[in-house]
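J.: Predicted model and sequence below, questions to follow.
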Amino acid sequence: MARIFSANRIFIKLLLGFWLCSSLIIALVALLPLLQQNYDRAPLPAKLEQVLARSAKQLQDNAAAHPEKLLRWQGHRHGGNKHMRLFLTDEEGRLLNGRRNSRTMRHFMLMAEEAGHPISHQFRDDLMFGPYQFAINGNHYALWGRLPARHPRPWFLFLADNIMLTLGLAIALSGLICALLAWHLGKPLRQLKQSADALANGELGCRVNEQTCRRGDEIGQLANAFNAMADAIEQTMHSQQRLISDVSHELRTPLTRLQLALALARKQGLEGKELSRIGYEAEQLELLISELLELSRVKNRDLDKMKVYELAETLSQVLDDAEFEAEQQHKQLTIILPEDLCLPHHPRSLSRAIENLLRNAIRYADSHIRLSAVQQGKHINIVIEDDGPGIDASELEAIFRPFYRPHTARERESGGWGLGLAITQAAVTAHRGTISAANRPQGGLMIRISLPC
């Protein structure tokens, strides 16, 4: 039960995150009226109270000598400030020195009545204060003051007066908190996706970083499980490659004995159709074993030992041989390869990969083959095209699998084992590159290789 409610669970993190976010926003919005109420009921400052007291004393003194002056009293320029205005009301709240109460005055009088004691309040353009209670001839009066001034108002009053702005800020704040939560959960998931993509592209040594693995929630558990899976896959693939290499080496011993026995039989004058067939199959088996060993060697290349070479220099012999082969078959080979293209690579494995592609293109082309290379950003793209029959669209991805041969005549007539393109893909993957095949709109096959430089 304790594990179900562990704070490291994603469910608990999501629940607490959204709950705290909504609670914080609700609390902030709910506090605005309370803050405004406390500000509205601010005590009357002593200086303003003294102004009201002096004015009330003058009224009392003047009314005692001249009672008729009380009704003519206007309340202008009192308290030493020419902009200050004082208002006199009777015990029923009627204004005695003006025609009628303004809306601001009525609002302030209600606030003071609710507070039950003299207060001051800053409106948008006026500072209102009062009341100061006093009596003249047994009648009760109250003095109120207004001081026009644009004093800075507290931020919470600005928010309280602008409901839409407050709502927008609340939405923005909640969005920020949710974005932080989403980033906290999304960052390790992106790292998991990148590691999975790298593993799918053949980088068997790629793992999720330690920081993600140390997380105590389900994402950390998933990262550890992914690394364990990647370790198992890498071990299985290496075991498979070692098995292919070991079996190929072991097959060469009886094959060598068989070829030696055939040579001795022919030396003794033994000839025949069956013996010739055995010799042919032995040669094919020797070629197959060589292809398997090459595939194993390419997959086990050490990427750290790659050096930077010029691509044209690496492929010079391969391109010369391809031009000769195309010329013998009365086909045209066009090569567009700048001399300044350089990238880190293994010359032998990359040359073998390009050689396999060129031989296939020359074999199946009707009349023209084209090889071009160009640098785009941090990658070098190599494209090999021919004008042959092409391949069925459903088999374009499968042709790079070992021992796969398309159902079209493009491979069935060759008598191959389907290892040439597998060796090419293994070499490209060992160089952290990508390879893809596509049919040209005008007919023929196009192979695209992208290698980091």
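T.: Yes, it's here. Residues are numbered from 1 along each chain as shown.
J.: alpha carbons only for contacts and neighbour counts from here, please
T.: OK.
J.: tell me which element the most centrally placed residue in the chain is part of?
T.: Central residue of the chain (CA atoms, centre = their mean): residue 190, 6.7 Å from the mean position. Under DSSP states H and E, the secondary-structure element containing residue 190 is helix 163-200.
J.: can you give me the angle the helix ranked longest in the chain makes with helix 163-200?
T.: Counting by DSSP state H, the longest helix found in the chain is helix 218-267. Helix 218-267 and helix 163-200 meet at an angle of 20 degrees, taking axes from the mean of the first three to the mean of the last three CA atoms, to 10 degrees as the criterion.
J.: Report the next helix or strand after helix 218-267 in sequence order.
T.: Once helix 218-267 ends, the next helix or strand along the chain (criterion: DSSP H and E) is helix 273-299.
J.: just to revisit the earlier point, and the helix or strand following the helix holding residue 190, what's buried?
T.: Once the chain leaves helix 163-200, the next helix or strand it forms, by DSSP H and E, is helix 210-213. Residues 212-213 are the ones in helix 210-213 that count as buried (16 or more other CA atoms under 10 Å).
J.: do stretch 314-322 as well
T.: Going by neighbour count (16+ other CA under 10 Å), the buried part of stretch 314-322 is 314-315, 318-319, 322.
J.: As TSV, these with secondary structure and distance to residue 172 would be great.
T.: Output for the buried residues of stretch 314-322, formatted as TSV (DSSP: H, G, I helix; E, B strand; the rest coil; distance: CA to CA, whole Å):
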residue	secondary structure	distance to residue 172
314	helix	58
315	coil	59
318	helix	63
319	helix	62
322	helix	65
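J.: Name the nearest of the residues you listed relative to residue 247.
T.: Taking CA to CA as the measure, residue 247 sits nearest to residue 318 out of the buried residues of stretch 314-322, at 29.6 Å.
J.: For the nearest residue to residue 251 once chain neighbours are set aside, give its distance to residue 256.
T.: The shortest distance from residue 251 to any residue other than its chain neighbours is 7.7 Å, reached at residue 289 (CA to CA, 6 or more residues apart in numbering). The spacing between residue 289 and residue 256, counted by CA to CA, to the nearest Å, is 12 Å.
J.: Give me the more crowded residue out of these two.
T.: Ranked by neighbour count (other CA atoms under 10 Å), residue 289 and residue 256 place residue 289 first, with 21 against 13.
J.: Take this one as well and set it beside the first:
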Amino acid sequence: MRGMLRHLVPARVERAGIRTGLRWKLSAAIALVGALVAIVLSLVVHNAARVSMLDNARDLADERLRIAQRNYELSGRLNFPNIRIDDQELPSELRFKVEKGRRATFVSDHGGGAPDIWAAVPLKDGHVLSLHTGFTDRSTDILNDLDQALVIGSIAVVLGGSALGVLIGGQLSRRLRKAAAAANQVAKGETDVRVRDAIGGVVRDETDDLASAVDAMADALQQRLEAERRVTADIAHELRTPVTGLLTAAELLPPGRPTELVMDRAKAMRTLVEDVLEVARLDGASERAELQDILLGEFVTRRVAAKDPEVEVRVVHESMVTTDPRRLERVLLNLLTNAGRHGKPPIQVTVEGRVIRVRDHGPGFPRDLLAEGPSRFRTGSSDRAGRGHGLGLTIAAGQARVLGARLTFRNVRPAGAPEHRPSEGAVAVLWLPEHAPTNTGSYPMLP
């Protein structure tokens, strides 16, 4: 299940370039939209206020012109400020309207300064009475205050939108991070973890739908893998009886080369059946280590000498460890067997504290094994020319997991050597835990 879920729910997604969080993306989006809306509204309000003030100024100028016209026609005198007769500076647009006998107003905008307000009316004697005033300082101050308020309001909208985006995005980001962490736990084999329970929360949204879908997928995969494991275990268990009978019958054959060939194949089949059963038990996560204290260097030296006296063992630093000796021996012997079958001598074993290294001088591990780890029915030979059915490293990795240890694989290359250059050997490293692996459900062995 771990291998399949690792492809569906990666433990770490790496992307090229800059990685930004969801909260900052939402904050930037809301701030951008808020800034655009604030700018548009500010321009609309500014223009509307300016047009309204200009209209008021034009109405006021027209009203003053009416009073000035009435006084002029009654008294013949100009008793109003800024009133002139036949003003030479009268704008041509306004003069054109007045020549048609219309009373009109006009705004002359200079671009950078305050606009000029004009009002003109034709008199009965053929002259033109006009009023010329500027945009009042009070109106200019009001417009400037309005612009300042709009700027402050726009900044407040942008900052408030950013804060709201960080708040909403942060909440959604936290839920997604919890979901990702729970999915990673499922991918590592913790089948009792549920993504929906991990994210929590009262409000249901699309994140809950995603979590429920991941949980359903994990349950379906777990059921399928469990069914396949049971079928494999049942088949291997059923094969034990006929294989044992075949081996017993082969021992009754008369001595000779044919009998040796039959015995060799029968033993190989029995080993394969036993390995398949062991893999099925390890996949079922029901195995528990029986712990006891051992001197690691002494233990490894004795076991390797019993397996192959020609293998060199070097104890750099002796250490007392708490582990399961039977399972540790299984891991060590499988690594030695793999090195002997697919590597080249000399084979060297190094013990340094809680770390055991097994090195050979062969062509090295294949790339698939280095990238994905051991896989059943795939040998450790890069050219697949080695002997064996490819369950040794899978069993070693499974037993290491029961011990709470970490098993890694790498190839030995000279510093700076190109990738196409053949390896100078393969190294399998077993990292035993510092403390007893109680999190795997193990228990101390009774004396």
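T.: All right, it came through fine. If you're wondering where the values come from, they're calculated on a predicted model, not measured in any experiment.
J.: Overlay them and tell me the TM-score.
T.: These two chains, once laid on top of each other, score a TM-score of 0.56 by TM-score structural alignment, normalised by the length of the second structure; 315 aligned residues with a CA RMSD of 4.7 Å.
J.: I'd say the residue nearest to residue 251 of the first structure and residue 246 touch.
T.: No. Residue 289 of the first structure lies out of contact with residue 246 (CA atoms under 8 Å); the separation is 10.7 Å.
J.: got a list of what the nearest residue to residue 386 of the second structure once chain neighbours are set aside touches?
T.: Closest residue in space to residue 386 of the second structure, ignoring its immediate chain neighbours: residue 342 at 5.4 Å, by CA to CA, 6+ apart. The neighbours of residue 342 of the second structure, taking CA atoms under 8 Å, 6 or more residues apart in numbering as the test, are 362, 380-381, 386-387.
J.: From these, list the buried ones, please.
T.: 362, 380-381, 386.
J.: Centre of the chain to the helix holding residue 190 of the first structure, how far?
T.: From the chain centre to the centre of helix 163-200 of the first structure is a distance of 9 Å (CA atoms, centre = their mean, to the nearest Å).
J.: before we move on, the earlier item: tell me which residue of the second structure lines up with the residue nearest to the centre of the first structure.
T.: Here residue 190 of the first structure is matched to residue 177 in the second structure, going by TM-score structural alignment.
J.: Could you report the distance from that match to residue 7 of the second structure?
T.: As judged by CA to CA, residue 177 of the second structure and residue 7 of the second structure stand 18 Å apart.
J.: cool, residue 146 of the second structure as well?
T.: The separation that residue 146 of the second structure has from residue 7 of the second structure, given CA to CA, amounts to 59 Å.
J.: Looking at these two, which is more packed in?
T.: For residue 146 of the second structure versus residue 7, the count of surrounding residues by other CA under 10 Å is larger for residue 146: 16 against 10.
J.: Quick check: closest non-adjacent residue to that one.
T.: Closest residue to residue 146 of the second structure in three dimensions, ignoring its sequence neighbours and counting by CA to CA, 6+ apart: residue 46, at 7.4 Å.
J.: which ones are touching the corresponding residue of the second structure for the residue nearest to residue 251 of the first structure?
T.: Applying TM-score structural alignment, one finds that residue 289 of the first structure aligns to residue 273 in the second structure. Under the criterion of CA under 8 Å, 6+ apart, the contact list for residue 273 of the second structure reads 236-237, 239-240.
J.: ok, which pair from those residues is furthest apart?
T.: Using CA to CA, the pair of the contacts of residue 273 of the second structure lying farthest apart is 236 and 240, separated by 6.5 Å.
J.: got the contact list for the corresponding residue of the first structure for residue 232 of the second structure?
T.: When the first structure is aligned by TM-score structural alignment, the residue opposite residue 232 of the second structure is residue 244. Contacts for residue 244 of the first structure were tallied using CA under 8 Å, 6+ apart; they are 292-293, 296.
J.: want to try a markdown table for the residues you listed, with neighbour count as columns?
T.: Formatted as a markdown table, the contacts of residue 244 of the first structure follow (neighbours: other CA atoms under 10 Å):
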| residue | neighbour count |
| --- | --- |
| 292 | 21 |
| 293 | 19 |
| 296 | 22 |
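J.: For residue 188 of the first structure, see how far away residue 283 of the first structure is.
T.: Taking CA to CA as the measure, residue 283 of the first structure and residue 188 of the first structure are separated by 54 Å.
J.: higher neighbour count, those two?
T.: residue 188 (20 against 14).
J.: Excluding chain neighbours, what is closest to the more buried one?
T.: In this structure, residue 188 of the first structure finds its nearest non-sequential neighbour in residue 212, 5.9 Å apart by CA to CA, 6+ apart.
J.: The one you found -> the second structure?
T.: Correspondence of residue 212 of the first structure to the second structure, assessed by TM-score structural alignment: residue 199.
J.: and what of residue 332 of the first structure?
T.: Looking across to the second structure (by TM-score structural alignment), residue 332 of the first structure lines up with residue 312.
J.: what's around that match, how many residues?
T.: 15.
J.: Let me know the outermost residue of the second structure.
T.: Relative to the centre of the second structure, and counting by CA atoms, centre = their mean, the farthest-placed residue is residue 75 at 88.2 Å.
J.: what's near enough to touch it?
T.: The neighbours of residue 75 of the second structure, taking CA under 8 Å, 6+ apart as the test, come to nothing; the list is empty.
J.: same question, residue 118 of the second structure
T.: By CA under 8 Å, 6+ apart, residue 118 of the second structure lies in contact with 58, 61, 90, 105-108, 130-133.
J.: ditto for residue 385 of the first structure
T.: When the contact criterion is CA under 8 Å, 6+ apart, the partners of residue 385 of the first structure are 361, 369-371, 444-447.
J.: Restricted to strands, list these.
T.: Applying DSSP state E to those, the entries found in strands are 369-371, 445-447.
J.: out of the residues you listed, who's nearest residue 300 of the first structure?
T.: After measuring those against residue 300 of the first structure - CA to CA - the closest member comes out as residue 447, at 23.7 Å.
J.: Tell me if I'm right that the closest one and residue 440 touch.
T.: No. At 9.9 Å, residue 447 of the first structure does not count as touching residue 440 under the criterion of CA under 8 Å.
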